[in-house]
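S.K.: After the sequence you'll find the predicted model.
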Amino acid sequence: MSEEYEVHGPHDHAVQHAGHHDADSFGSRMAVITAVLATIGALCAYQSGNSENLALYYKNEAAIKKTEASNQWNYYQAKGEKQNLAELGAALSPGNSDAHTKFVADVDKYKQQKEPIRAKAEAIEKEVLDNDAKSEALLHGHHRWAQATTLIQVAIALCAITLLTRKKWLRNLSFVVAAAGVALGALAFFSA
């Protein structure tokens, strides 16, 4: 009868040896830190995109309102031109004629019609300023969120390099960069 011999290679020995020892606690901690940083980075990236979208929304609203205000000012100007023509007609017509009386009534009518149009145009211009201010504030927040996301991504890359090199100074640097990213994210969150 032939007996088979099992020959173990270096890989088999390494696998058996690894199974008998404790897991790599340094690597495990760095993997958990990387996962936490990736989660925080994803949240910051979402907030960055959300802030940017809202900033664009308010900027678009400001542009629409600016057009509405321009239309109101054009309407106001048209009423003013009609008023000027009525004043001219009143000045050129004889003082006791029916035409003169009609022109004077038209002047008063156009004066009364212009005031609400002017008030509406000014109110719309205020909305334009409000929407522009909201857009600028949100865009500033977007920049903070984007900076936080970038720092957290750099910290994740440093964690990966730390796993390869096992350098404690590199691990500490990744913690500092991550802390700066989290601090910027907190600043963006509380300034919103």
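M.R.: Arrived safely. Numbers count the residues shown, from 1 in each chain.
S.K.: all contacts plus neighbour counts: C-alpha atoms, from now on.
M.R.: Will do.
S.K.: and the host helix or strand of Y75, what does it pack onto?
M.R.: Y75 belongs to helix 25-92 when assigned by DSSP states H and E. For helix 25-92, the packing partners by 3 or more Cα pairs under 8 Å, 6 or more residues apart in numbering; DSSP states H and E come out as helix 98-165, helix 168-191.
S.K.: would TSV of these with mean neighbour count and distance to P10 be doable?
M.R.: As requested, these are exported to TSV (neighbours: other Cα atoms under 10 Å; distance: least, Cα to Cα, whole Å):
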stretch	mean neighbour count	distance to P10
helix 98-165	19	22
helix 168-191	18	30
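S.K.: Let's have these in JSON lines, adding distance to G27.
M.R.: Below are the helices and strands packed on helix 25-92 laid out as JSON lines (distance: least, Cα to Cα, whole Å):
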{"stretch": "helix 98-165", "distance to G27": "6"}
{"stretch": "helix 168-191", "distance to G27": "11"}
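S.K.: Which one of the ones you listed lies nearest to A69?
M.R.: Nearest to A69 among the helices and strands packed on helix 25-92 is helix 98-165; the distance by Cα to Cα comes to 4.9 Å.
S.K.: from the chain's centre, how far out does the closest one sit?
M.R.: For helix 98-165, the distance from its own C-alpha centre to the chain's C-alpha centre is 13 Å (Cα atoms, centre = their mean, to the nearest Å).
S.K.: Now do that helix against helix 25-92, angle only.
M.R.: With axes from the mean of the first three to the mean of the last three Cα atoms, to 10 degrees defining the directions, helix 98-165 sits at 170 degrees from helix 25-92.
S.K.: Please give the centre-to-centre distance between stretch 34-47 and its chain.
M.R.: A distance of 17 Å separates the centroid of the chain from that of stretch 34-47, by Cα atoms, centre = their mean.
S.K.: buried set for it?
M.R.: For stretch 34-47, the buried set under the neighbour-count rule, 16 or more other Cα atoms under 10 Å, comprises 34, 37-38, 40-41, 44-45, 47.
S.K.: Relative to L92, which of the helices and strands packed on helix 25-92 is closest?
M.R.: Distances from L92 to each of the helices and strands packed on helix 25-92 were compared using Cα to Cα; the shortest belongs to helix 98-165, at 8.2 Å.
S.K.: ok, structure two:
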Amino acid sequence: MPEEFEVHGPHDHELEHAAHGGDDFSSKIAVMTAIMATTGAIFGFQAGSTQNDAAMFKNKAAIVKTEASDQWNFYQAKSNKQNFAELAVTMPGVDVAKYQSDIARYKVEKEGIKKHAEELDKSSLEWEDKSTEILHQHHRWAQAMTALQIAISLAAITLLTRKKWLQIGSYGVAGIGIILAGCAWFQI
């Protein structure tokens, strides 16, 4: 059986030394990149969560708006019946008392329907406002996540170029991401 052996190229020793050596610069960048990636994942989760909430609130607003529309249609139907009853009162040979009773009943019924429809309209607007507010928060989380992704990219370039100014830039962009996350958290 032939013996197996491995031949190393001239650069293999340098790569192994860099991977296991005491390169403080690379170690710091690697740790910060891992922290930024973890933080970015949290921000991404928050962005997705707030986006879902905004969609649910928007959906609730549409459902309530449809209910309000149904009530307004019901109100209109009662108004039409009241108008026919008012017209019937003017016709000869009809039971005027019955139609006046109907007119009075339709007026009372319409008021209740109108009040309910107005409440539903108001509720729909409140759900719309909640959706808009949470969507703004979603945008802040998404901006924070994007800033951290840019910071991670800058960190990768920093490792390749070993430029201190890129390291500072990466940390600065990560700081902007943290500030944006704070704005999202406090709904600013």
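M.R.: Nice, thanks for sending it over. Note that the structure is predicted; figures quoted are calculated from it, not measured.
S.K.: before we move on, the earlier item: mean shift between the helix holding Y75 of the first structure and the second structure?
M.R.: Here the mean offset of helix 25-92 of the first structure against the second structure after fitting is 0.7 Å, by mean Cα distance after the TM-score superposition for the first structure.
S.K.: Taking helix 168-191 as reference, get the angle to that helix.
M.R.: Relative orientation of helix 25-92 of the first structure with respect to helix 168-191: 30 degrees, computed using the same axes, to 10 degrees.
S.K.: distance of the residue nearest the centre of the second structure from G169 of the second structure?
M.R.: The centre of the second structure sits closest to Q51, judged by Cα atoms, centre = their mean, with a distance of 2.1 Å. Per Cα to Cα, to the nearest Å, Q51 of the second structure is found 30 Å from G169 of the second structure.
S.K.: now swap in D95 of the second structure and tell me
M.R.: Taking Cα to Cα as the measure, D95 of the second structure and G169 of the second structure are separated by 88 Å.
S.K.: cool, and E14 of the second structure?
M.R.: Taking Cα to Cα as the criterion, E14 of the second structure is separated from G169 of the second structure by 28 Å.
S.K.: same question, D24 of the second structure
M.R.: Summarising the geometry, the distance separating D24 of the second structure from G169 of the second structure, computed by Cα to Cα, is 18 Å.
S.K.: for K81 of the second structure, same thing?
M.R.: As judged by Cα to Cα, K81 of the second structure and G169 of the second structure stand 73 Å apart.
S.K.: and if you look at F45 of the second structure?
M.R.: Here F45 of the second structure is placed at a distance of 25 Å from G169 of the second structure (Cα to Cα).
S.K.: ditto for F43 of the second structure
M.R.: Between F43 of the second structure and G169 of the second structure the computed distance is 20 Å (Cα to Cα).
S.K.: cool, I42 of the second structure as well?
M.R.: In this structure, I42 of the second structure lies at 22 Å from G169 of the second structure, with Cα to Cα as the measure.
S.K.: Of all the helices and strands packed on helix 25-92 of the first structure, which one comes closest to H17 of the first structure?
M.R.: Across those, the minimum distance to H17 of the first structure, taken as Cα to Cα, is reached by helix 98-165, at 20.7 Å.
S.K.: In terms of secondary structure, what does that closest one contact?
M.R.: The helices and strands touching helix 98-165 of the first structure, judged by 3+ Cα pairs under 8 Å, 6+ apart, are helix 25-92, helix 168-191.
S.K.: need the ones you listed in a markdown table with distance to L129 of the first structure, can you?
M.R.: Formatted as a markdown table, the entries for these read as follows, by distance: least, Cα to Cα, whole Å:
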| stretch | distance to L129 of the first structure |
| --- | --- |
| helix 25-92 | 7 |
| helix 168-191 | 20 |
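S.K.: Can you say which of those helices is nearest to T149 of the first structure?
M.R.: Closest among those, once you apply Cα to Cα, is helix 25-92, at 5.2 Å.
S.K.: what does the closest one correspond to over in the second structure?
M.R.: With the alignment judged by TM-score structural alignment, the segment of the second structure matched to helix 25-92 of the first structure spans residues 24-91.
S.K.: whereabouts in the first structure does stretch 128-147 of the second structure align?
M.R.: Correspondence between stretch 128-147 of the second structure and the first structure is established over residues 132-151, with TM-score structural alignment as the criterion.
S.K.: per the alignment, E109 of the second structure corresponds to what in the first structure?
M.R.: For E109 of the second structure, the aligned residue in the first structure is Q113 (criterion: TM-score structural alignment).
S.K.: Compute the number of surrounding residues for the residue lying closest to that match once chain neighbours are set aside.
M.R.: For Q113 of the first structure, ignoring the flanking residues on the chain, the nearest one in space by Cα to Cα, 6 or more residues apart in numbering is K79 at 7.4 Å. Neighbour count for K79 of the first structure, taken as other Cα atoms under 10 Å: 21.
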